[in-house]
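Q: give the three-dimensional model of this entry:
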Amino acid sequence: LLHSLAQAKMSLCVNSHATPLPGASMELVFIDSIEIAPQSLRSKAAYTHQPPASVFERAVKLGEAAGIVSSYLPDYNQPAEHPSSISMSSIPYIDSPSVFAFKISYGSQVLLDSLMRQGKVEVHASVLAQFTPKIVREVSVEIVGQQKPEEIIVLIAHVDEPGANDNASGCGALLEMALTLRRLIASGELPRPARTLNFMWVEEIATVRRWQKSTPRVFDKIKAALVLDMVGEDVVKTGGSFLIEKTPDPSAIWTRPPDEHTEWGQGEVAEADLRGSFLNDLFYAACEARARQTQPPWLIKTNPFEGGSDHVPFVHNGIPAILAWHFTDVYYHTSNDDIDKVSASEMANVAVSVAATALFLANCSETDAVETVRLLSKRAAWRIANETQNNLRSNDSSENRRILQAWLKWYEEAFDSVASLNLGAGGKALAAEIRRAQEGLNRLANER
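A: Below you'll find the predicted structure:
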């Protein structure tokens, strides 16, 4: 028995059909080094080291294979070092013919490869599955704001992946935040926030898209979104460090030191899509404050916008959103993403930072807004100095000017974005601080 549902729930690929009862036995054919002729795999199983979806057209639609067996694991999962890991995967959905796909571990791959070198190999596959329409059930709870209840701060985690870190850790941290804030408000230890806090447990990406389409007027009142996805990694066991994936700034297009992308890879961002925002530096500051309270100090890193989680639809609709996550986790999307890889202290660090940021945004007075502009001004000065140093290492003067101008524009817009947070009356002090920040930024630019 190579794998069973009880042993590894991820072994069966999404969109697999049932096999005839009590299962089906068939020859296993290694397809990575052969040309597949039409119908040449009929009543056989295609074996591959590639992702099952990538061979589906050749193996199933051309060769008419009854099923696929794949041992593929991305390099960042380190298959040789973790030979029992099986990665989550899927195949395209088709009504007919009925076809299944299994993922196997690297250890099983070594065994199968050895057996196939010795001669013909048969496999027996048994799948019980059915496709039925279902209602997507999600949970959304609110702490309604007392001053501007129509304005929303979203805290969100997706429920539709089966790992302990991805994303039970995000769901659990979000639940603890909601319960703790409710208790503190009910006891009088915290005032009810001025803006509404919306806690959401959702289908990844799809829920937010449905929300935007169904109630665009409500969606447009969102001030910011804080996304929790893989927030509990034990960094020693998994190798995944804590990361803040920033709402798109120029580093998403021009990635220069100290910025760097993760192994997830660069997302698609155009210069016209960049909108300066208060959120990146504000959330980073909240995480820094938490790190000063921990021993050893909590390690915080950032990465440019890449995509792939619930922050994407917010960003695409002009709403600032950050992703709190960990990567590269060697157990990411594998059968070994279990509770023993989760760190309670890491979850607490992320949850405290997210909750503090959400409360700050929900209660931002004019004094708070002024301090936010000052924070952004310091970060802008650092960024301009950093990009000036990067320019010295580049001979493309035209591109250098373009990058510097992009950062100047981004921070000018970031200063302006703070005005939307101010709950205070008047706003003269904030307006004056924004002018000072922008004038200081222009002086820095002229000096360079």
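
Q: rest of the way, CA atoms for contacts and neighbours
A: Fine.

Q: next, count neighbours for residue 420.
A: Under the neighbour criterion other Cα atoms under 10 Å, residue 420 is assigned a count of 10.

Q: please tell me how far it sits from residue 144.
A: Distance, residue 420 to residue 144, using Cα to Cα, to the nearest Å: 19 Å.

Q: and this one, please, so the two structures can be compared:
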Amino acid sequence: MKAKITFLLLFAGITTHAQTPADEYFKLTRTGFNDRNAYQTTAFVEKYFRVPGNTGFNASIRYVENILKKAGFVEQKLNEFEAPLTYRIEKRAMKNNTWEPVDARIDIIGTSKPLISYQTNRNMIPINCGSTPIGGATADVIYLANINPSEIEKLDLKGKIIFSENNPSRLLPLAAKAGAIGVLGYSMPKYTQPEINQTSIQFGSMKANSDVWTLLLSYAAKEQLKAACLKGETKLKVDIQTKIYPSEELTIVANVKGSINPDERFVFSAHVQEPGANDNASGVGTLAEMARLTAELYQAKKITPQRSLTFLWGDEIVSTKRYITEDTARAKNIMWGMSLDMVGEDTRKTGGSFLIEKMPDPSAIWTRGNDKHTEWGAGDVKEKDLFPHYFNDFIFDICKAQGKFANWTVNFNPFEGGSDHTPFLQNKIPGLLMWHFTDVFYHTDNDRIDKVSSTEMKNIGISALTAAYSLLSADENTASATVTQMKNDGLIRLNTEFELSKKAIAEGKPVADEKHILEVWSKWYIDALATVNRLPVKQETTRVGSSIKFASGEIEKQTQIYLSELK
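A: Model prediction:
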């Protein structure tokens, strides 16, 4: 009972709510965030299949530009801090041509209705796919139940269409070598539930400038074509229209100048490319409304951020990485980064929940208890990759406060990577991802505006802005509150891991291994507490340092109690 009694004493009074530095910002963001604006922008962007440089991508950038201009941001001429609110559109020549789909249709000769068409399945055309001759191409289709290169080489495929229940990328080299004119494929992961969502197709891509076209099939279309092929000779007419042309890549960056330390900043990023509504038109729309509201509050003198706030829209990972790495002096003063990706989910329709993907902490290595990876998949995180920082707990607690206020479900997942938060982390900058998963419509052409919730975008926008405003003007009171929060969160985590390790030892796991897990968690929180020292804009006393020392001591003391109990 020793450990449990000590734990209870340490947590006496934790549930009592006290006024926090974020409360005033919550009032402003809850009142000011217009979810209709976010939804309207999302609806505009989702109309397009967006690839860097193409019509839809550029139209989306210009739409955001108009929002910024109306909100009071002025176009940057000399430098980003020449006015309190500035924006710029960065233009770069593209090494490769851009691409956009126009239309496509597959007909089984002898049937009255198309097997599948672009009008219902715009993801059927892989990125970089070329066009068929005007009027389409008619040819026999060869169904390959198994992909065996040696067997395929024996077949007469010249001038024919290959069909397989596999990703067409596996067949493309074989098709080109054999003289086939096209490839039809199918590739849907289990979490999309294709047997239920039979019209879904996940978008894909193919090698540019290929002599062989490829198309993707939905589960329903795949089954219908398979049945036709198994009955006997099947002939298809395939018509594909795409555009491939030189263009320039656009990135839009908006800045709100900090009043005291303008070079220190918080950076929000939302990628524009991809064809979905939630992925990632919702991120574009939410971030645009966040920028509009920030300008409104700034001009009304309701907020005066002491550090700068940056909003960035561009090509996923590419634009964010470039923003960080092309200016090393700027990068040194980026204190926080956050990616908004798939933030508009109507979870009643898509499944899953809102998630904060944490910076690498020990749960990415030892994923147990309530921690779990999403179907997206775990990253390969080692102890050397851990990133102790208060940012994880700070953002999670802000979101939990909004969740309690709005009856909104907030969860988290261990680090996995794959979005705009990764360039921050790769450059030793604290970075988090706000997203949703599992989404049964992820990357599919059923990710449309009817799956988007304006309320979800509002909750995320409120949480993200409240956190950013709090950090940008953090003082010693903010830092002290963060230390207390971190200590409490750390003690809760240690207790959780202690109970899990006791159970693991009882099931035969080595004691030394379980103690090591506890020690790594303890060190992570102690090291994370140390990062709070840089949080205040101005250091006026030694109060923050003293509170960090005391909290670290409490973490260490409780760790030793738990270690002594593990036998």
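
Q: quick one: the residue nearest in space to the middle of the second structure and residue 121 of the second structure, what's the gap?
A: Among the residues of the second structure, residue 341 comes closest to the average C-alpha position under Cα atoms, centre = their mean, at 3.5 Å. Residue 341 of the second structure sits at a distance of 23 Å from residue 121 of the second structure (criterion: Cα to Cα).

Q: equivalent analysis for residue 520 of the second structure, please.
A: 48 Å.

Q: neighbour-wise, which of these two wins?
A: Per other Cα under 10 Å, whichever of residue 520 of the second structure and residue 121 has more neighbours is residue 121, with 23 against 15.

Q: the more buried one matches what in the first structure?
A: Taking TM-score structural alignment, the alignment pairs residue 121 of the second structure with residue 8 from the first structure.

Q: not counting its neighbours along the chain, what's nearest its match?
A: residue 335 (6.0 Å; Cα to Cα, 6 or more residues apart in numbering).

Q: for that neighbour, give its distance to residue 427 of the first structure.
A: Counting by Cα to Cα, the gap from residue 335 of the first structure to residue 427 of the first structure is 53 Å.

Q: which of those two has more neighbours?
A: The residue with more neighbours, out of residue 335 of the first structure and residue 427, is residue 335; 21 against 17, by other Cα under 10 Å.

Q: show me where the stretch 151-300 of the second structure has helices.
A: Assigned helices in the stretch 151-300 of the second structure, in chain order: 172-178, 219-231, 281-299 (criterion: DSSP state H, counting those that start in this stretch).

Q: whereabouts in the first structure does stretch 387-394 of the second structure align?
A: Under TM-score structural alignment, the match for stretch 387-394 of the second structure is residues 275-282.

Q: how about stretch 429-439 of the second structure?
A: Mapping stretch 429-439 of the second structure onto the first structure (TM-score structural alignment) gives residues 319-329.

Q: that's a strand at residue 226 of the first structure, yeah?
A: Yes - counting by DSSP: H, G, I helix; E, B strand; the rest coil, residue 226 of the first structure is located in a strand.

Q: aligned to the residue nearest to the centre of the second structure, what sits in the first structure?
A: Residue pairing (TM-score structural alignment): residue 341 of the second structure is matched to residue 229 of the first structure.

Q: now do residue 553 of the second structure
A: Under the pairing rule here (TM-score structural alignment), the equivalent of residue 553 of the second structure within the first structure is residue 439.

Q: distance of the match of residue 121 of the second structure from residue 256 of the first structure?
A: Remark: distance between residue 8 of the first structure and residue 256 of the first structure (Cα to Cα) = 41 Å.
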